[in-house]
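Here is a sequence together with a model predicted from it:
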Amino acid sequence: MRGEAVKLTKMLQGTRTRFVIPVYQRNYDWKREQCKRLFDDLTDVAREERESHFFGSIVSQADGDTKIIIDGQQRITTVYLLLTALLEQIRSGNVPTGGKERLAEFIQDEYLVDRYAKDDSKLKLKLVKGDQAALAKVMNAVDSGNDGLDEDSNVTVNYRYFLDRIAQSGLDAGKIEDAVEKLEVIDIKLESGDDAQLIFESLNSTGLGLSEGDKIRNFMLMNLPLDQQEMCYERYWNVMERNTSYDVSAFIRDYLTMKTRRTPVISQVYSSFRQYAKDFEPLNLMNDMLRFSRYFGRITGTITQSSSVDDGLRRLRLLEMSVINPFLLSLLEYVDDGEMTSTELQEVFHIVEDYLFRRWMCNVATNALNKVFAGLHHEVLRGVTEGSTYCESLKYALLRREGSGRFPDDEEFHHAYNQRNLYEIRHMRFYLYDCLENDDNVERVNVVDMLERGKLSVEHIMPQTLSRQWRQCLGADADDIHNLWLNRMGNLTLTGYNSRYSNSEFSFKRDCEHGFKDSGLKLNRFIADCDSWGEEQIVERNELLWKRFLELWPAIETSYRPVVEERETHALDEDFVFTNRKIAAYTFQGARHVVKTWVDMMQGVLVGLYGIDPVALRAVAFSDKFPSRYFSDSPLEYGFEVGTGIWFDPGW
């Protein structure tokens, strides 16, 4: 790698000189703020007659006369647009040249265009696909005087900004061009032995804000020859972006979770991917990722088909629990490979819905779900290899879990149903009311869309504020009934006329135009047949809806048991009670250790931590905070030695 200070315009000059922004780079995204700063600096350079102005670094890799820009595309593109705008203002006669003859011709031929090249490559700057089309329109407008620019592109927006600034600056074109010539950069040229990706990461370790997906795209494409970069971007990466609605980072996190059965931290998806990718040939890996990006598109609703599979995925999306995506990726591949019918898949969807909704209803902590779904498909397949069906093995895999991974039984589910405030449930109301109203009916009411657009809302039949008439109707225990039943399922329904009903008495809500008797919603049929609305009716409807809950989210059971039951595994930070449990093994730093007692495990972990960072462990052991009381700097009768001068007493 070689670097030297040069004038940016010297880099632009040369008949065959061409700058190419490779396809793995982000689009041009400098905004008015950065353009204003540049032009303000150039104005100061011109008026103060400075000799130079430092403008950052440009990192490039040579490919003949072509410079492939590794870092610095925002600077080069912005200066190119400024010079293009200056050329247009000179040709339009909006600014004088300051006595510089043939300045327009000089700017065009020296900085902007290779006049000897073919039309499709005459511009000295080649941007990524969308930006290049916008730049070509700008240059065509300068050449022909016609407009028709891409107004949605930052290329066009910044070009127009420079047109205005040049016209209003009070500087002639010669002084502006002179100021541009004073821009000095560090020209860093990569040599054959340099690792472009590592250099790029170092240069962009702060401030640029690349997403994890951006880093992975660069990693996959950067070291390929230029023609292969174009091919791989168009055939693989660009399609993946569309399939994932441009949220590649989220997709790859789920992809890695599915493949490795471990969920990477969001900020470490790139580093996890680099480690995973070592064992694969790049094109094979991209082809596999492309396949799973299509499944991801179906899971997230970006790709839709008219099928029962997509109906099942739509219901799961309403739960807003993306933690299940790695499992669904494996599942869709399994179906695609002909290992499962669509009917079986629907049953799997229902089991997963049942598990997730019951847990939500019972307010079970979600911290175990990452671990549950990361390896669930592989766990289920072990049962399939023993002769079980997929669904029966899935039921066993979910039912065997305890603590925060548990599948709530009917008793816990019923208790939650009778206690939970089902009015203030935010996003889950879409799923809940869609299921209650539609289930699997062909003639569906689009509950979700109508709730989102405010065409439907959740209505308290007994209102939130009791009027005098309602108190008379409810009787002497009105306040107790109101407090107990207001937000329970028996008193809640859907209507498109919530504001009209307000706190009106029940007979008005039932009999008015568009009242409950006119409602086409199944949820309102019982209400329409009631003569009055009090505790008796609420209790009866509450029980009817509880039976509906059990139909929609039934308890599951299975007779399947594995030949050799797998031992339970739990993370230490999981909401799980380890009391009265025996330990068989633990995993530390990716390695599995078989032990006989919890003390063996504690000794192994503490000794391991001491080996990683003895200074940090000593700081914890000899502080005045927990758990320092378990440590000592001298031998203990019942403890064990952790490291030099540190002993630990488990206190048992």
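The structure has been received and is ready for your questions.

CA atoms for contacts and neighbours, from now on please.
OK.

quick one: buried residues of stretch 413-425?
413-414, 416-418, 420, 422-423 (16 or more other CA atoms under 10 Å).

Just the ones in strands from those, please.
Using DSSP state E, no member of those sits in strands.

okay, now the one to match up with it:
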Amino acid sequence: MKASETHLQEILEGTKQYLIPMFQRTYSWTEKQWKQLWEDIKDLIEDNQSLSHFIGSIVSIPNNTNTHGVQQFLVIDGQQRLTTLLTLLVATRDIAEKLGEKNLADEIHHMLLVNSFKSGEEKYKFLPTQVDKENMKKLINKEPSLDNEDSLIFKSYEFFSEKIQEEESLSLSTLKSTITVKLSIVSIVLSTDDNPYLVFESLNAKGQPLTQSDLIRNYLFMRIPADHQEDDYLRYWLPMQEELGTYLTEFIRHFLLGENINVKKNDVYIKFKTKVDRKDAKDFLKVLASYAGYYAKLLNPALEDNKDICKLLKRINEFEAKTAYPFLLYVYGDYKKGKYNKKQFCIILEIVENYLVRRFVCNIDSKSLNKIFASAYHQICTYEAEDSISELINYLQNRGYPKNPEIINSLHQNQLYGKGDRRKKGSFILKLIEKSYRHKEQADLSKTTIEHIMPQTLTEKWEEDLGENAEYIHSTYLHTLGNLTLSAYNSELSNESFLIKRKYYKQSNIHLNKYISSFDNWNEENINKRSEKLIEKFIKIWPYFGKIENEVTKITGSSPRLLTILKKPYNVNTWRDVMEKTIISIYEDNLEKYQQVLSENPGFVSIDGRRMREPKQIINQHYIETNLNSKSIYNFCIKLFENHGYNKEDWQIELIFK
């Protein structure tokens, strides 16, 4: 590697050509960067012409494929500033020619823009990448640009043309010498022994910051032989880039996550390198391109030809279930390879949707979902199709998947409308419930939004109708399932009384609304009645897919999530919570049985705790032993219920496995 401080004239003079590799991103500088460069040049001209101004580095590597006298270099870094300087020179040339300064115009053209005695593409000293190449040719050749209004190359040229003409006292000869001699550049020319992608990675020059996918693209193609780069770029990378657009980096992140690689948003490039280092770059590019097609269908289900799969993908997409994309991406790949048939793939999609929707209505923390779905594919990939579906069910069932009692309790109490994504997901649930009635003439739900039957702002009329507990009823049930419906007339209905709203509901084509119109008034009792009806529908749409029986075969490595005692759910975080809730439930249910517990288990629960190693006082002022492991607590709680006349189903525990 050879590094030296130089200037643009020295870089361009001679029979040279600088090429931007096909895989590099297109020109992306905008007015912000153009304006900064122009201000720097004006400062040099106005303040002290003996000074120079450093504008960054240009990294290149000799390209030895040409044997006809033109010395070629591939630009590894610095293409943005080099492209901008060339458009500025073209603008200076054209204005010089326009003002009759033909010698200056010819000097710029023949010394800095073209290799005068060469033809074809060898004629041009600088050729950008992709569509920018043709646009730069047109500028240098003075061809019309009417069809290229959106080109940043042409916009850059127009910007500098305008700025030059605004400066009436500006000497074009001085401008040319400032651009070519006074702007200091560090030229880094790599040798064939240098590792270009390591050099590229370490650079920290001015300009438009590279995205993670930019870095990945450059890293891949620098490992692909030069004579294959253009073909591989056009065949694999460019279609992937055009199909995914701004989602390209996120796709690569999800691709890595699906391999069970922990990847943060800003570490995609670093993690990507550790994976590609073990594989042939071209082979890996082919795989990446094929999975990009599956990812595009996750983002845009309309691309999927199969109607059943498309329908399920749309539902997952509407629910904004991107946390499941790393898993679905690889399952999609297996489906396309023939491991799963259409029915089996649809079952997997239904399981994923079911799992996410049920967790959402129970307010189960979503932070763990990334980790859960990142590991899911590795849990099932070694099994045959049917067995892998069973394994998926087992895997998800033990990771915060709520049973029906928790669903019923949550849908009566939890908010389905609020900040963040709650409003959108609540609307999704209501629309699926409405569609489940299967009318021959379905109402158009595309323009509907969530309507609060009891309004968000209570009027005097509503307070009167709700009675003396109006504030409690309003704060408790406002955003719950029983008080929510769908309407395209939300603003019109607003805070109207129930009697007025009921007239609308009766005439509505939406089944959810027709049922509301059967009530004479709207109060706590009727909200709960409607909740029960809708919950029945909910459970039919998203039924529990796990094992119903209370079967816990493994305790070690788990943490408790939900304890259900006598059909009442309790959120628990530790095994101590489990023990305390279990003992208190017997205390509250039957004092006689509780006295038996005290007399038969003094080492576990007692009035004073004097004989315990680590006693903890509980809400009835008695004490429990806390120096116990998870297995001991589980066995003790099971024993309590079995030995004191309760049924097996009266005590159930939901576990989360790490």
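It's in. Remember, predicted model here, so these are calculated numbers, not experimental data.

where along the stretch 51-200 of the second structure do the strands fall?
Secondary structure of the stretch 51-200 of the second structure (DSSP state E, counting those that start in this stretch): strands at 53-63, 71-77, 126-127, 183-189.

ok, Cys381 of the second structure - contacts?
Each residue near Cys381 of the second structure by CA atoms under 8 Å, 6 or more residues apart in numbering is listed here: Ser388.

follow-up on the earlier one: among the buried residues of stretch 413-425 of the first structure, name the ones in helices.
The helices, defined by DSSP state H, take in 413-414, 416-418 from these.

count of neighbours near the residue lying closest to Lys2 of the second structure once chain neighbours are set aside?
In this structure, Lys2 of the second structure finds its nearest non-sequential neighbour in Val189, 5.2 Å apart by CA to CA, 6 or more residues apart in numbering. The burial count assigned to Val189 of the second structure is 20, neighbours taken as other CA atoms under 10 Å.

measure Val189 of the second structure to Tyr18 of the second structure for me?
Applying CA to CA, to the nearest Å, the value for Val189 of the second structure to Tyr18 of the second structure is 12 Å.

what are the ranges of the strands in the first structure?
Along the first structure, counting by DSSP E, strands occupy 2-7, 18-20, 53-63, 66-71, 125-126, 183-190, 457-460, 492-495, 585-588, 591-594, 631-632, 640-643, 646-648.

For the second one, which helices and strands make contact with it?
Going back to what we said before, that points to strand 18-20 of the first structure. Applying 3 or more CA pairs under 8 Å, 6 or more residues apart in numbering; DSSP states H and E, we find strand 18-20 of the first structure packed against strand 66-71, strand 125-126.

what's the angle between the first one and strand 183-190?
This means strand 66-71 of the first structure. Counting by axes from the mean of the first three to the mean of the last three CA atoms, to 10 degrees, strand 66-71 of the first structure lies at 100 degrees to strand 183-190.

Mind reading off the mean deviation between strand 66-71 of the first structure and the second structure?
On superposition with the second structure, the mean distance recorded for strand 66-71 of the first structure (mean CA distance after the TM-score superposition for the first structure) is 1.0 Å.

Of all the strands of the stretch 51-200 of the second structure, which one is nearest Glu642 of the second structure?
Smallest distance to Glu642 of the second structure across these (CA to CA): 72.9 Å, for strand 71-77.

before we move on, the earlier item: out of the strands of the first structure, which comes closest to Leu87 of the first structure?
Smallest distance to Leu87 of the first structure across the strands of the first structure (CA to CA): 15.8 Å, for strand 125-126.

got the contact list for the closest one?
Taking CA under 8 Å, 6+ apart as the rule, strand 125-126 of the first structure contacts 18-21, 77, 80, 112, 132.

Would you convert those residues into JSON lines that also reports neighbour count and distance to Trp647 of the first structure?
Shown next, in JSON lines, are the contacts of strand 125-126 of the first structure (neighbours: other CA atoms under 10 Å; distance: CA to CA, whole Å):
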{"residue": "Arg18", "neighbour count": "25", "distance to Trp647 of the first structure": "67"}
{"residue": "Phe19", "neighbour count": "23", "distance to Trp647 of the first structure": "63"}
{"residue": "Val20", "neighbour count": "20", "distance to Trp647 of the first structure": "62"}
{"residue": "Ile21", "neighbour count": "26", "distance to Trp647 of the first structure": "59"}
{"residue": "Thr77", "neighbour count": "21", "distance to Trp647 of the first structure": "62"}
{"residue": "Tyr80", "neighbour count": "20", "distance to Trp647 of the first structure": "67"}
{"residue": "Leu112", "neighbour count": "23", "distance to Trp647 of the first structure": "72"}
{"residue": "Gln132", "neighbour count": "18", "distance to Trp647 of the first structure": "66"}
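
that older thread, any idea which of the strands of the stretch 51-200 of the second structure gets closest to Leu430 of the second structure?
Closest among the strands of the stretch 51-200 of the second structure, using CA to CA: strand 71-77, at 52.7 Å.

Which other helices and strands does the closest one contact?
The contact analysis (3+ CA pairs under 8 Å, 6+ apart) places strand 71-77 of the second structure against strand 16-19, strand 53-63, helix 196-202.

Who's the closest spatial neighbour of Asn490 of the second structure, skipping the chain neighbours?
Nearest residue to Asn490 of the second structure in three dimensions, chain neighbours excluded: Glu451, at 5.7 Å (CA to CA, 6+ apart).

Tell me the counterpart of that neighbour in the first structure.
By TM-score structural alignment, Glu451 of the second structure lines up with Glu459 in the first structure.

List the contacts of that match.
492-495, 498.

quick revisit: output the helices and strands packed on strand 71-77 of the second structure in TSV; the columns should cover distance to Asp40 of the second structure.
Shown next, in TSV, are those (distance: least, CA to CA, whole Å):
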stretch	distance to Asp40 of the second structure
strand 16-19	24
strand 53-63	7
helix 196-202	26
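
Buried deepest among these, which one?
Of those, the one with the most neighbours on average (mean count of other CA atoms under 10 Å) is strand 16-19, at a mean of 22.
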